[in-house]
Each structure stands twice: as structure tokens, then as C-alpha cells.
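**Student:** Give me coordinates for this.
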Amino acid sequence: QGSRFVRALMLSSQDVLAKHPVNAARVARGDIPATMIWLFWGSGTPPVMPAFKLHHGLNAVMTSAVDLLNGLAQMAQIDVLDIPGVTDGLDNDYAAQAAGALKSLGDHDLVVVHVEAPDEAGHSGSVEDKVEAIQRIDRDVIGQILSRGNEELRVLIMPDHPTPVIKRTHTAEPVPFLLWGNGFTGNGAHRLTEAEAGGTGLFIEPGHEIIHNLIS
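**Tutor:** All right, here's what the predicted structure looks like:
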């Protein structure tokens, strides 16, 4: 009952804010209007992020169906691809997303390909959907990129966080990763799984430092 009240309050705020004089003044100034109250996240101002190119010396672009990630990309002055058919569910056009990423390498140095479907399957608690999403990423995204890339291509494959089906929420365990391409050699692992990765003894802390392994 409480959640229905909160949701109704959030939705009804759209009509109020659409007619509010403060928003009318913001639009007249060319500013973005406030369109809805959101009670689950705290308010605040956007953090200042250094430009990715300034920090790493590379022109980067991202493809994702998640507004949050696209917003983070824009804050870091990373271009955002608009690829028809890219969604946050199992109906995502995986092949089109990979093809768009490969095409963007013509005028970018680095492409971030984010696929949301496994995370959504984890939240819904569906083992079948999660397996299908991972298989399609393997075949239609990773397979296409590796088969069509050139000898200079370097690839980092990893989830951004775990979303175990049994818990249906994000958890903080380390995630497996795979680096492939020019300059990388094998370490004895044969499968990209949590158990196989844990057995290698390779652990990168803090996690964001892995970008240096990819681009250095």
C-alpha cells in the first residue's frame, strides 16, 4: 500500500511540474525543466568528471540502453551511440549493437559496449533468461567483434557488477574479466566464469585500474 502511494505521488508530480512557473522560466532561459520528483534517490548536483580523452588520451564512445550510463558517458565527454534496436532486455538487437560498435572504431579509439539484458534477468530471477542473454552476447556481440576486428584490436570483456539470480539484486563480489588481443598472453584459464577466474589468483584492486591493462 505504501509503495502504491509513493508511485502515485511521483507520477502525479509530472502534471504539476509541467505547468509550474519555475519550469516555464527555465525553458525560456534554455535550461532543462524539472519534469518529475523521484523519491528513491537523493537529490544533488552533477559531480565534475574529467574528460576521458584528457585523462587517457583516447577518443571514446559508448553504446548502452541505460540512461544512467549514457549520462555518465556524457559527463566524461564520451560520445553516445544511438543504434536502432538496442534495448535493455532480451529483445536487444545484439548483432546491430556489435556492428555499430565496430563501425564507430572508424573515428574513435575505444568503444564501450554495454548490454543490460543479463542484469535484467538477474533482477527478475530468471536463470533461463540470463543464460540466453549471455549466450547471445557470446555469439552475436563478442563473436562478431572478434571475427571482424583487425590485428590491432584489443578487447576487455567483463560485467560491471554481479546480479545473482538467487538474490535478484546487485552484490559486491569481484567479477571475472578477460583481456584479449595484441600484447596479451594466456594465464591457464579456459572459461570465463567466476570459479575459473578466482582460480587464477589474478585480482585487480581498485577495479577501475583495469583500464590501464587494456590501453597501455
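
**Student:** Please make it C-alpha for all contacts and neighbour counts, starting now.
**Tutor:** Fine.

**Student:** From the centroid of the chain, which residue is nearest?
**Tutor:** Centroid-nearest residue in the chain, with CA atoms, centre = their mean: His114, separated by 3.9 Å.

**Student:** In the chain, what residue spans correspond to strands?
**Tutor:** 60-63, 79-80, 110-113, 154-157, 178-181 (DSSP state E).

**Student:** buried residues in the third one?
**Tutor:** Spelled out, it's strand 110-113. Within strand 110-113, the residues that count as buried by 16 or more other CA atoms under 10 Å are 110-113.

**Student:** and if you look at the fourth one?
**Tutor:** Residues 154-155 are the ones in strand 154-157 that count as buried (16+ other CA under 10 Å).

**Student:** what's the spacing between that strand and its chain's center?
**Tutor:** From the chain centre to the centre of strand 154-157 is a distance of 15 Å (CA atoms, centre = their mean, to the nearest Å).

**Student:** What of the second one?
**Tutor:** How far strand 79-80 lies from its chain's middle: 12 Å, per CA atoms, centre = their mean.

**Student:** how about this one, so we can line them up?
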Amino acid sequence: MKYVVILGDGMADYPIEEIGGKTPLDYARTPNMDRLAASGRIGLVKTVPDGFSPGSDVANLSVMGFDPRRYYTGRSPLEAIGMGVSLNDSDITFRCNLVTLSDEADYRRKTMVDYCADEITTAEAAELIDEVNRRLGNEDFRFYAGVSYRHLMVWNNGPHELEMTPPHDISGRTIGNYLPRGEGSDILLELMMESYGFLGEHPVNRARMERGLKPANSLWFWGQGRKPVLPPFSEKFGLTGAIISAVDLTKGIGKCAGLEAVNVPGATGNIRTNFRGKALAALEQLEAGKDFVYIHIEAPDEAGHRGELETKIKAIEEIDEKVVGEVWRGLEKFESYRIMVLCDHFTPLSLRTHVADPVPFAIYQKGWPERNNHEIGFNEQSAVSTGLIIEEGYRLMDHFIKGEF
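**Tutor:** The predicted structure is shown next:
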């Protein structure tokens, strides 16, 4: 049996008047996902336990079969593992965004103009993080360049009990009420303020502004945590596997669980990603002997955070055609397979951040008869209508692997 999970990050949404009261998932043309839902099993899964922030870290940990209440130690250490950064037990890691802030003289009065600095390129960001390391790095603070705006800071013997806010949660707001709080927060704020003092004048940012793009003019810290430990996926489920993702967070969860992280050329984490390349890479892993592949696609989530309706619809349609369709056709060569499509969390365009509502999932196994139930498609309302809900999200993987529906 071959197993494939296809996760569209943040696909789920609320009804939007502009598209006739439908959600983007319902409005988008998704014949493959709809066929899968109509012929398989569809329902809801609660991926975020009560009391947890509805981030991709917690949600994907659940989907992969690990109870966040037992295994979650923070977002950034998972990203560190995904980046290949070696961590000591005394290290505290922080997500380090390159953001665009407004130009008020008082740092606290600045506005979060763009949490991703116009989706700065990885190459440009690497130059800026090099400069950050040169000016701010020392034996206590180490900075590591990631993908686009997503980077990492490691604080040796740093504090852990801090109150911090993801920058994508405060787009367009004055940042003063959302700056770090708690032990060591004054040091983090000083680093952020120092970064604003030199990043805006860096040649990379001057060139970006000349091209009409937003400058990545400040660091923003959040998502702190300690080195995580997960049991091997192979021991938990008895399967060899791989993970395919453009973002270090989900790569890190997979690598912590012993899955092979597969890099796909052109995978970016946004709408310009190599959708088909991810599907083909998954099939190659299965053909090479892997039992299980987890494909993560970030693009719908990015569109949700940016409030871009057309981009979110396009991302969903690209996933359906170039990932779900391609994978499903490729799986037919195998004697038996099971495929699951789902979201990790809602990223409503109206809110531009995550919410913890249960999300739709659909599972299909080779040989199940096509029911051609045209009233069932892969969307939020269809999932609700079945009455099936898995309250403990980490148990979904057990159902999927064991075929218990």
C-alpha cells in the first residue's frame, strides 16, 4: 500500500459575498478534489487542540500524527531542524522575519506595512541576513538565512517565557502593543531597533525601492522554542516516508520524525511555486520504495495572509490540477494506494490570519467505486454535511494509515 497526503496550507475560508457567498475552496474549479471527496470519505478534523495558537506548526504536527499537547516545543526549533541547524539543549530559537515597517521616528509608533517585505527573494534576503550577522551576531546570537522572508535566530541560554506576536497577525496595525514582552524582551527589542537603523539603507533595499518594491527594513522576532524530540514515523506507523515542502517549518517536523526531506527545484512557498514538480517528486519517492509521502503547499496560506482573493482561488486550482491530479494519475500504476487531501487550518481572507475551526479532509482508496455524488465536493460545507468529525486531530493519521473510517 502506498500513502500520499496532500495538504493545502490555509485553503479553508469563510463565505465571501464577492464570489456569491461561496468560499474560495467551493468557488474554485477543483474536479480532482471534488471527485476524491465524492468517491471517498469526507469530514472535518480539529487540527488545533484547545488552548493552542492555530499555527501551521501545531496543525501540521497534528496532521502528521503527533499530539501537540505532548510534543510541541515551539515553532522556530522545528524550522531550525528543517534548515539543518544544529541545536544545543540550552538554545532558544526564534523565527526572525524580514518585515517592512513605516517610517515614524519612534519605533513603537511604526506600522506593520508588510510582514514579508513584498515576498523578498531568498537571494536578496541572504545578503541582508549576512549583514545582520556581521553587525548583531556574536557568541550569544546567531542568525541563519532561510527562504524569502523566513529566517532564524538562535539565542544561547536565552529566555523562553516570552509573549510574542506573529507579524502576519498585525498587518496594518501600529506595532507598539505587539512588541516582545517578558524576560529578555528588552534585548530583543534593542536588536529589532538596531536592525531598522541599518537595513533600510542596505544596497539590496535601495535597489528594491528603485524597482517600486517594499524594503525589508526590520527584523521581527516571534515563535520561540526549544529543541524538539519526536518518535520516528517509521516506528509509530511502520512506514518509510518523505516530506516535500518549500518551507522549513514543515520540513523540520518531517525531519524530526525521520522522514526524508526532498528539495524540489522552483519550490518557493508562494503562488509561483513548482506545483507539478512537487507531485512528480512524490511519485519518484514512491517508485523508489517509500511507502508514504507528505506534500505541503504553502501558496493558499500566503494569499490568505495578503488578502488576495484571486490568488487564493488560483492557488487552490493549481493544487487540484498540478498536484492532486498528477499524483492521482501516477498512483494508478501501484497495486494499492490511499490518498488524503486536507487543509491544516483556516486562513480567512477577511481576517488575514489563522483560525482554529475544524478543517475539511477527504480520503480515497484505490478500488472504491465512484459514486458520482454531485452534491458532495471538497469544500467546507460538504465536510460539515457528513456529520463526521475527528476531534483529536493527531488521530486522523491513524485512521488514514489503518483504513478505519
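
**Student:** that older thread, okay if I get the strands of the first structure as a markdown table plus distance to Ser12 of the first structure?
**Tutor:** Converted to a markdown table, those look like this (distance: least, CA to CA, whole Å):
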| stretch | distance to Ser12 of the first structure |
| --- | --- |
| strand 60-63 | 32 |
| strand 79-80 | 31 |
| strand 110-113 | 35 |
| strand 154-157 | 42 |
| strand 178-181 | 46 |
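
**Student:** What does the residue nearest to the centre of the first structure correspond to in the second structure?
**Tutor:** Using TM-score structural alignment, the partner of His114 of the first structure in the second structure is His296.

**Student:** Val4 is in contact with its match, correct?
**Tutor:** No. His296 of the second structure lies out of contact with Val4 (CA atoms under 8 Å); the separation is 10.8 Å.

**Student:** which residues do the two both contact?
**Tutor:** Shared contacts of His296 of the second structure and Val4, defined by CA atoms under 8 Å, 6 or more residues apart in numbering, are absent.

**Student:** got a list of what Glu151 of the first structure touches?
**Tutor:** Contacts of Glu151 of the first structure (CA under 8 Å, 6+ apart): 181-182.

**Student:** so Arg168 of the first structure touches Ser124, yeah?
**Tutor:** Yes. Between Arg168 of the first structure and Ser124 there is a contact under CA under 8 Å: 6.3 Å.

**Student:** Overlap of the contact sets of those two?
**Tutor:** By CA under 8 Å, 6+ apart, no residue touches both Arg168 of the first structure and Ser124.

**Student:** Measure how buried the counterpart of Pro47 of the first structure in the second structure is and give me the count.
**Tutor:** Structural alignment (TM-score structural alignment) places Pro47 of the first structure against Pro228 in the second structure. Using other CA atoms under 10 Å, Pro228 of the second structure is surrounded by 18 other residues.

**Student:** what ranges do the helices span in the stretch 101-250 of the second structure?
**Tutor:** 122-136, 185-199, 203-210, 233-237, 248-256 (DSSP state H, counting those that start in this stretch).

**Student:** Quickly compare the ones you listed and say which is most buried.
**Tutor:** helix 248-256 (a mean of 26; mean count of other CA atoms under 10 Å).

**Student:** Relative to the first structure, what is the average displacement of that one?
**Tutor:** When the first structure is overlaid, helix 248-256 of the second structure sits 1.0 Å from its aligned residues on average, using mean CA distance after the TM-score superposition for the first structure.

**Student:** Give the aligned range of that helix in the first structure.
**Tutor:** So helix 248-256 of the second structure sits over residues 67-75 in the first structure, by TM-score structural alignment.

**Student:** Not counting residues beside it along the chain, what's closest to the alignment partner in the second structure of Gly143 of the first structure?
**Tutor:** By TM-score structural alignment, Gly143 of the first structure lines up with Gly325 in the second structure. Excluding the flanking residues, the one nearest Gly325 of the second structure by CA to CA, 6 or more residues apart in numbering is Asn32, at 5.7 Å.
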